[in-house]
Every structure is written in C-alpha cells, then in structure tokens.
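Undergrad: Fold the stuff below for me.
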Amino acid sequence: MIRVHGAGGAADVLVLGWDGETAPATGSLTTGGRLGLSPVPTLVWAVCLRAAWPQPERSPYPGGPFRRADIVSLCSQLGADGEAVKQAVDRTLPEAGLIAVDGDELRLGAAVAALPAVVVEGLRRGHHLLPAPLADARAGDGEPTSVVPPHEVPADAEPTHEMSDWYVLRSAIATLETARRPVPRGELLMLADPAMRAAVERALLPCGRQLRQTADGNWITGFCDPLADALVAEGVGTLAAVDRAVLALVLLHTVAIPRAQGRHRHNRWTGEAHTVTLAELASNRRISKAAMRAALRRLRAAGMVAEATTGRYLPGPALDRMSEARSNLLWEDLILVGRPDGQLAAAIRRRRGLDAPPGELPDGPTETDRM
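TA: The predicted structure follows:
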C-alpha cells in the first residue's frame, strides 16, 4: 500500500498494488485472478500512457495531462469502435484506476503509481511501440516528431522469483486484495489446501482482514467486523448521506423488491440480473437527479454499484466482501428504509437503541457503512 500525492490539485489517496516480491511471474498464477483488459480498453490505455508519458527514461506517474478528444480520435483511426473507446475512457479505465477524468482533461490514475518496477521496465522496453496521439504526431512547422528509440534495459534488470511457499502465499493475498471481483476458486487452487488457507488467514489477521468464500465457492477478502466497527467509529471510509441513500435505493429496486416478488429466493446481493435505471431511482423526489448521478459515479468507483449495460445499475462486487453478520445488518437497514413504521422495524430500532423517527435517514454513519 502506497500513498499517492494527487496530481492537478487532487487529494492524496492510498493505493494497493503489487510489490517487487509479490508481482506474479509469468505462469505463477493464471490470468483469471488478475485484472485484465479487453482489446479495446487495452488499446485506449496504450494511447493514454503514450500521451501522458512521452519520455520513457522518466517515471510514468504522474505524467502530463492529455485531451479526451485526442484519445478518442486516434483510437478510432486505428480501427477501434468509437462507442467502445468512449466507454473505456469514461468508465473502464477510470474504474481500474488507470486514468483519472476531469472534464475533457485526462491524467494517469493512481493505480499507475503502484505498478511494480518489473512492469514499468517492461513498459519502457515497448515504449517506442505505443501509438502516439494526434497532438504529438507533428511539431513546430508541421514536421513529424522524431521516433523515440527503444529503451534499453540490462538483461538482468528483471528480478527472478523462486516458487517458494512464501512467494505463493504473498501472491495469493495480493491477488485477493486487489481483485475487483471474487476470484474464481479454479484460479487459486492453492486455497483448496487447508494448510495454505490457514496460512493466508494468519497473514491477513494482523491487517484486520479475513478470507471469505462466497456462496458460489469463490474467494475474496474483507474487513474483520471489529475493525469495521472501529473504522466507522472514527469516520474512516464511510459513505456520505446521499451516497447511502442512493445505495439503499439501488438495493431496494434490484434485490429487496425482486425477492419480495419471488423472482429469487436467496439473500445474496450479487449474482442476479435485476437492474434499475437512473429514471427509476429519480422517482424519489428528495434527491435531485444530478446528485443521484454523481452518487452513482462514486458508488461505481467504490465497487458498491456496477452497470450491467450502460445506464442499468445493479449491486457491485464490493458487497461480496461483507461478512454474514454485516450482510444481515444491511438487510435490516433495508427494512428500516422500506417499511419504517412496521413492527419488525420497531423491533430493530429498539435492539439497536435508535431513536430516529421512522422514515428519516440519520446524518451520521449507520450499519450500512460497516460493510
């Protein structure tokens, strides 16, 4: 975990990434357990990286700003579908932390600062192959700019890894902690070994984290409940009131109501295709449409909300990180929101010691934040 100083006036952030001793060597872990990009986002990312990082001898982060229109134009000229390019620029790459968007100006995202040295050196080797954006294609009086030569790196610069139990353990933990979604059990076969599973749990415990298995048998990590309580008490990582309200509306429309209608019978938050649109959410007149749109962007970036298709929202993968006890508390929150004047809601409020009038959302952190 590293602290990244914000570029362009942005606030400092903390980022998880692979360290030099943990970054998977080729073949050590299957690719399904790591973040991967489809072809169009990969092309867009290459163009963005070249635009922000013209001199390979320097560090790629923070790099310089570049324009969205230049990226879209060049990728389209290279044969990529225009809509797919825009989706990569506006959603896929920002969600992965690879770029940051500020209107029409783009910058490299904080995840680039967390790239291990072995990855940066590999990018330097191939820097001359990155597509140059239109703004860099010509300089001065219209003459083409000089081509950046390949960056030479000594053959022994890339560290080698021994496939020791400790290395496998660290790689498994880093995969779980940085995965956007639960890691399929087939991608981390070492966790089928009780001894390795116990070693992972022991390594996570001092960090306040624990290993969890989803209902589908996949693997994920999350905060231990006592640490989650402590973070909420300190106001660290909690959601703003409008974000909590919008998340509650999404869960009501995509999980609670479909379950009440018999369209599914389990109590999981993800795994179903029930979606809700911004127009449906905006039927709640207490929150403006603009505020809802901004809240959905923040929730999507945090992984608490996802998009099945453009404009159709459903619960996000971060909800899979909750413990069973925390998940039950969130179900109780939905009861308090959906039917605040019912007997069950009254019993929940008495047990929690809440005195808030039915139907009013408290301003401070609630159990919903403790996920």
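
Undergrad: For the rest of this, base every contact and every neighbour count on C-alpha atoms.
TA: Will do.

Undergrad: show me where the stretch 201-350 of the chain has helices.
TA: Along the stretch 201-350 of the chain, the stretches classed as helices by DSSP state H, counting those that start in this stretch are 225-233, 241-251, 257-260, 278-281, 289-301, 324-338, 343-352.

Undergrad: Mind checking those for the one nearest to Cys48?
TA: Closest to Cys48 of those, according to Cα to Cα: helix 289-301, at 19.5 Å.

Undergrad: So which residues make contact with the closest one?
TA: With contact meaning Cα atoms under 8 Å, 6 or more residues apart in numbering, helix 289-301 is reached by 94-95, 242-243, 246-247, 278, 281-282, 305-306, 316.

Undergrad: Make a ChimeraX selection of whichever of these turn out to be buried.
TA: Filtering these down to the buried ones (16 or more other Cα atoms under 10 Å) takes a single ChimeraX command:
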select :94,95,242,243,246,247,281,282,305,306,316
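
Undergrad: Distance to Gly222 added to the contacts of helix 289-301, as CSV?
TA: Formatted as CSV, the contacts of helix 289-301 follow (distance: Cα to Cα, whole Å):
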residue, distance to Gly222
Pro94, 23
Glu95, 19
Val242, 24
Asp243, 21
Val246, 23
Leu247, 19
Leu278, 29
Leu281, 29
Ala282, 31
Val305, 17
Ala306, 19
Gly316, 14
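
Undergrad: next up, for comparison:
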Amino acid sequence: MTDDLMESLPLQRQADVLAALAAVESAHFPVPAKDFRALLEPPLRHVLEQLLHRAGRVLIKVGPGYVSGYDDQVAAELADLGIGILTPEQRAVLTMVLLFTVAIPRAEGHLRGDDMWTSEHPVSPQLLETGTLQATVVRTALRDLGYAGLIRRVANGIVPGPQFLRLTSRATSVLFEELVLLAEPQGDLALSIRRERGRPAPSHEEHPA
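TA: A predicted model of the protein is given here:
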C-alpha cells in the first residue's frame, strides 16, 4: 500500500517525501514544517507517516515542527528484548536530572505541559554527585546519557536532551506520571494517578519527610 502511494506520486513529490523522512529521522531538534513540503502538505505527510509506520515509527508534532519516534508498541517490544535499555546507574542519574529540571520546576509552576522537555532550569553536575552514587559513576553515566541524546549540557548545567522530544504523547504522559509519583508522592495528583492505576497510596513511613 505504501509503495503504491509513493509510486503514484510524481518523482519530485517522491523526493519531497524522502527529504522530509531523512530530516525527521536524523535531526537533533524538531524540523520546521515550513522547510519541507512533505511536512506542510497533508497528502504528502500521510505518505511520510506510512513510510515511518513500516519501520515501526511515527511522526510526532512538536510545536511548529516534527520529529519521528518509535511507535509505543514497538518501543515496548524492543524494551522486552533488552534493546535500548539503560543501566541501573544511568537510570538513577537520568531520574535525578528529570527530578531537578522538570518535576520540581513544574510543581513550582515554572513549566507548562507543552514545554516539559525544553526546561530552562538546569541542574549542576556537582549537585548530582552529592547522592549515593560515586562521583565517577555519575560522570560516566552523564557522558553516556549525553551520547544518547538523553541529556544536554548548557551554560549553567544539564537539561533533558532532544531524545525526549521523540516520545509519543502516551509515553510522555506515562513518564510525567512517574515524575509526579517521585516528586510529590502524597500530592493530590499522585493520589489520583494511583487510583487510576489501582495502586494504594504510600504510607508516610515509606516516604519520610
């Protein structure tokens, strides 16, 4: 079906679709729709979406631009196979980055839902090294997370990397809920999340102040 759609297009329009495909797959940040005809015009964008679908990927709109990311089901299957999984140390460090740059600023009203991953509230590497993990372990994890595009270094510290912009809306919602449960386990929103998931609220003994 996808081949038929592509073959039905004039050669120039096929080239437009392939150019947009290469852009959304390789760009570090969202590709402006105005720069690619296949992102701007719905019929061509539909063909692009079909091409991505064949590879287990989806087109994700971020503001005025687009990137591609894994389909939720495909991402789950890859995780079950152990593909693309972070080490426990990497997960711990990334969790702290998200806690300080996303969860806490959002709880304080500094971040809105549509700009969760473009935080302007960096965390210093030195603060991350004050936890239970050894400083050398934290530095190694930060290096590897940077290579993977999961964190980004800015002038005042570290913020989430561009790979977070490739999350689907469902994946973003699930991750945000986990951050809420981590940052405000006794808050109203956390209690609501637990009710929806059928999980009991933690006792105060489990989460000492």
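
Undergrad: coming back round to it: among the contacts of helix 289-301 of structure 1, which pair sits farthest apart?
TA: Pro94 and Ala282 (24.8 Å).

Undergrad: got the contact list for the residue nearest the centre of structure 2?
TA: Note on structure 2: the residue nearest the mean C-alpha position is Phe164, at 2.1 Å, using Cα atoms, centre = their mean. By Cα under 8 Å, 6+ apart, the contact list for Phe164 of structure 2 reads 117, 150.

Undergrad: which residue lines up with it in structure 1?
TA: In structure 1, Phe164 of structure 2 lines up with Leu319, judged by TM-score structural alignment.

Undergrad: Next: Pro105 of structure 2.
TA: Matched to structure 1 by TM-score structural alignment, Pro105 of structure 2 sits across from Pro258.

Undergrad: what separates Leu52 of structure 2 from Gly149 of structure 2, distance-wise?
TA: 21 Å (Cα to Cα, to the nearest Å).

Undergrad: who has more neighbours, these two?
TA: Higher neighbour count among Leu52 of structure 2 and Gly149: Leu52, with 21 against 14, using other Cα atoms under 10 Å.

Undergrad: Against Gln50 of structure 2, how distant is the residue nearest to the more buried one when sequence neighbours are not counted?
TA: When the adjacent residues along the chain are set aside, Leu52 of structure 2 lies closest to Val58, with 5.7 Å between them (Cα to Cα, 6 or more residues apart in numbering). Between Val58 of structure 2 and Gln50 of structure 2 the computed distance is 8 Å (Cα to Cα).

Undergrad: Same question for Asn156 of structure 2.
TA: Between Asn156 of structure 2 and Gln50 of structure 2 the distance is 41 Å, computed by Cα to Cα.

Undergrad: what do you get for Ala22 of structure 2?
TA: 14 Å.

Undergrad: Just want to know which of these two has more residues nearby.
TA: Comparing Ala22 of structure 2 with Gln50 by other Cα under 10 Å, the one with more neighbours is Gln50, at 20 against 11.

Undergrad: Show the contacting residues for that one.
TA: Thr2.

Undergrad: Same question for Leu189 of structure 2.
TA: Leu189 of structure 2 touches Val180, counting by Cα under 8 Å, 6+ apart.

Undergrad: how far away is it from Val174 of structure 2?
TA: Distance from Leu189 of structure 2 to Val174 of structure 2, by Cα to Cα: 13 Å.

Undergrad: hey, what's in contact with both of the two?
TA: By Cα under 8 Å, 6+ apart, no residue touches both Leu189 of structure 2 and Val174.
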